[in-house]
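1. I would like the atomic coordinates for the input below:
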Amino acid sequence: MPELPEVQALAERMTEACAGRAVERLDVLSVQVLKTFDPPPQALHGRGVTGVGRHGKFLDLATGDGPHLVMHLARAGWVHRRASFPAKPPGRRGPLALRLVLDDGSGFDVTEQGTTKRLAAYVVADPARVPGVARLGPDALALTPERLAALAAGARQRLKTFLTDQAALAGVGNAYSDEILHRARLSPYALAASLGEEQLTALHAAVRAVLGEALEHARAVPADGLKTEKRAGLAVHGRAGETCPVCGDTVRSVNFADSSLQYCPTCQTGGRTLADRRLSRLLT
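-> Now for the predicted structure:
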């Protein structure tokens, strides 16, 4: 799933591609992707694009005197830059969900792979009208140590859940939460409210470092390679059975119904292994 670094890099590249351009048309090619009806997609037609921003993991294409196109790419969505499009309109099958054509003939295809369709698009006068945007917590890259301490103190959640809760902290997903906890040397099952001052300091530093490094990496990678190149910079996520680059222990995994987490026992749990079931606790 694209997270804050990839979405931010994508927003910057889309802004550059849209500079001085207006929307020619928005083709909705998957009926379930558009979650709003007023204003209609045609309200974007002819509007000048002022830039593409980000709210957590949401993209926000803004027009100066019209509505916004807000998109959440979910697990398998992506945006592809196109210099031009075929003359024949695309069919309504396959991974193509949206096509945004600019007034110079260039634009973007928004695709979603797989059979589970969660990609969502909204045409709104104000991004705050998108439910997922309205509930976002502070942006992870703008988080101060004091704000993090206050959020953690009020959270009745394990650290893994706390970091990926978009209402608590916007922008961090499954992959970078694993990386942040590994960098901070904290167990994913530690309670957020139980962290001491040194642990909170380590967690804040890890959030800033992991996301900052990933963003710089994403900015240097071609857009179509962002998703595949993301894994190259990960120390533990997606690397169960491999060697921890810090201590040499074996990276372990806990699997749930539709997700998993990876961690290093030596670096994060005092050498203890987490039981591989949904309600697991540290084995004694």
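
2. Every contact and neighbour count from this point should use C-alpha atoms.
-> OK.

3. ok, Pro222 to Phe108 distance?
-> Relative to Phe108, Pro222 is positioned 15 Å away (Cα to Cα, to the nearest Å).

4. I meant to write Gly212 there.
-> Relative to Phe108, Gly212 is positioned 26 Å away (criterion: Cα to Cα).

5. ditto for Leu96
-> 11 Å.

6. Arg129 now?
-> Noted for Arg129: a distance of 24 Å to Phe108, by Cα to Cα.

7. Which of the two has more residues huddled nearby?
-> Legend: neighbour count by other Cα atoms under 10 Å for Arg129 and Phe108, higher for Phe108 (22 against 12).

8. helix, strand or coil for that one?
-> At Phe108 the chain is in strand, as set by DSSP: H, G, I helix; E, B strand; the rest coil.

9. Distance of it relative to Ala193?
-> Distance, Phe108 to Ala193, using Cα to Cα: 43 Å.

10. what's the answer for Thr144, then?
-> Distance from Thr144 to Ala193, by Cα to Cα: 17 Å.

11. Out of those two, name the residue with the larger neighbour count.
-> A count of neighbours by other Cα under 10 Å puts Ala193 above the other of Thr144 and Ala193, at 19 against 14.

12. hang on, the more buried one is in a helix, isn't it?
-> Yes: the assignment for Ala193 by three-state DSSP puts it in a helix.

13. Tell me where the stretch 1-150 of the chain has helices.
-> For the stretch 1-150 of the chain, the helices defined by DSSP state H, counting those that start in this stretch cover 4-18, 131-134, 145-153.

14. What is the longest one packed up against?
-> If I follow you right, that is helix 4-18. strand 49-55, strand 58-63, helix 197-220 (3 or more Cα pairs under 8 Å, 6 or more residues apart in numbering; DSSP states H and E).

15. quick one more, to check against the first:
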Amino acid sequence: MPEMPEVQGLTRFLDERTAGRTVERATVASIAALKTYDPPIHALHGAAITGARRLGKFVVLSFGEELHLVFHLAKAGWLRWYETLPTTLIKPGKSPIALRVALDDGSGFDLTEAGTKKSLAVYVVRDLADVPGIARLGPDPLDDGFTRDVFAGLLIDRRMQIKGLLRDQAVIAGIGNAYSDEILHAARMSPYAIAGKLDDEEVDRLYAAIHATLTDAVTAASGKPPADLKDAKRRGMQVHARRGEACPVCGDTVRSVFFADRSLEYCPTCQTGGKVLADRRLSRLLK
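-> Down below sits the predicted model:
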């Protein structure tokens, strides 16, 4: 799943390529992906893009102050950029393409989604607050206002496991499964630690790990075209998706815990005092 660093890199790329360009047409190939009907998708035709930005894991293409194309790539979505957009017709249900946007200089992009579980979401709105996921976003961890004290305040009386809290978009925006693994490894903290029970030193470590991990990942993604962002993400991972490999810090074997629809990776020596966590494949602990 694309998370904040990849979405930030994607947004910067789109801002550089599309600002000032006009949409010639926007074609919906998967009607299930389009979550809004007013304004209609054809309201984008002939509209000039004024900029792109990121909100959490959402990409926002703005057309002035009162019209926005918003999309969330979900678990298996991605963006394909073309300097020259293909002229072949899109056959709904016959390709992974959910949306095609053609620009006035011949360039454009497709939003695609692999697999059978379709979660990619596209919105055309006048007000960004009309997108439910944006309306409930928590603070962005790389904003200047996200201080150590602000972060500590988010943990007070929270009885949930820290892994789940980091992934909760209503608490902190933009962190998903992969980077929560990386942050917890950098902070030398168990994914099962209870958020509201962390002491001051643990809060300090975790806050520093959030900032350092995400800053490094955003820097690594900066300037890369969409086609290279996924590989850049994989190369930067220390434990996530590296089950069975050696921890780059201590050399212990990276372990996994599997859940219904995801897994987490961790290093026992670095994070759990050497304890190997039970593999609870049907656990609902990390909602």
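
16. Now for the residue nearest to Pro5 of structure 2 when sequence neighbours are not counted, how many residues are close by?
-> In space, and not counting its chain neighbours, Pro5 of structure 2 is closest to Val218: 4.5 Å by Cα to Cα, 6 or more residues apart in numbering. A total of 19 residues lie near Val218 of structure 2 under the criterion other Cα under 10 Å.

17. and the gap between Val218 of structure 2 and Phe259 of structure 2?
-> 28 Å.

18. Same check on Gly56 of structure 2?
-> Counting by Cα to Cα, the gap from Gly56 of structure 2 to Phe259 of structure 2 is 24 Å.

19. higher neighbour count, the two?
-> A count of neighbours by other Cα under 10 Å puts Gly56 above the other of Gly56 of structure 2 and Phe259, at 25 against 17.

20. What does Asp279 of structure 2 correspond to in structure 1?
-> Under the alignment (TM-score structural alignment), Asp279 of structure 2 pairs with Asp276 of structure 1.

21. Now do the same contact list for its match.
-> The contact partners of Asp276 of structure 1, by Cα atoms under 8 Å, 6 or more residues apart in numbering, come to 253-255.

22. Would you map the strands across the stretch 51-200 of structure 1?
-> 58-63, 68-72, 77-82, 96-102, 107-112, 120-124 (DSSP state E, counting those that start in this stretch).

23. So which of those strands is nearest Pro39 of structure 1?
-> In terms of Cα to Cα, the element of the strands of the stretch 51-200 of structure 1 nearest to Pro39 of structure 1 is strand 120-124, at 6.3 Å.

24. separation between the closest residue to Arg100 of structure 2 other than its chain neighbours and Asp231 of structure 2?
-> Spatial nearest neighbour of Arg100 of structure 2, excluding adjacent residues (Cα to Cα, 6+ apart): Asp110 at 4.4 Å. Asp110 of structure 2 is 19 Å from Asp231 of structure 2, where distance means Cα to Cα.

25. Comparing those two, which residue is more hemmed in?
-> Using other Cα under 10 Å, the more surrounded residue of Asp110 of structure 2 and Asp231 is Asp110, with 23 against 11.

26. these two touch, right, the more buried one and Thr84?
-> No: taking Cα atoms under 8 Å as the definition, Asp110 of structure 2 is not a contact partner of Thr84, at 11.8 Å.

27. Which stretch among the helices and strands packed on helix 4-18 of structure 1 is buried most, on average?
-> Comparing the helices and strands packed on helix 4-18 of structure 1 by mean neighbour count (mean count of other Cα atoms under 10 Å), strand 58-63 ranks first with a mean of 23.

28. and the aligned partner of Lys163 of structure 2 in structure 1, how many neighbours does it have?
-> Lys163 of structure 2 maps onto Lys160 in structure 1 when the alignment is built from TM-score structural alignment. Lys160 of structure 1: 22 surrounding residues under other Cα under 10 Å.

29. My guess is Lys160 of structure 1 contacts Ser177. True?
-> Yes: between Lys160 of structure 1 and Ser177 there is a contact at 6.4 Å, judged by Cα under 8 Å.

30. Ile183 of structure 2 maps to what in structure 1?
-> Under TM-score structural alignment, Ile183 of structure 2 pairs with Ile180 in structure 1.

31. any idea what sits nearest its match, other than its immediate chain neighbours?
-> Ala206 (5.3 Å).

32. Go ahead and confirm the one you found touches Leu186.
-> No: between Ala206 of structure 1 and Leu186 there is no contact under Cα under 8 Å: 10.4 Å.

33. Quickly list what's touching both of the two.
-> With Cα under 8 Å, 6+ apart, Ala206 of structure 1 and Leu186 have no common neighbours.

34. which residues does His72 of structure 1 contact?
-> So His72 of structure 1 contacts 57-59, 119-121 (Cα under 8 Å, 6+ apart).

35. Same check for the residues you listed, but in structure 2.
-> On the basis of both residues aligned by TM-score structural alignment, their matches' Cα atoms under 8 Å, what survives of those in structure 2 is 57-59, 119-121.
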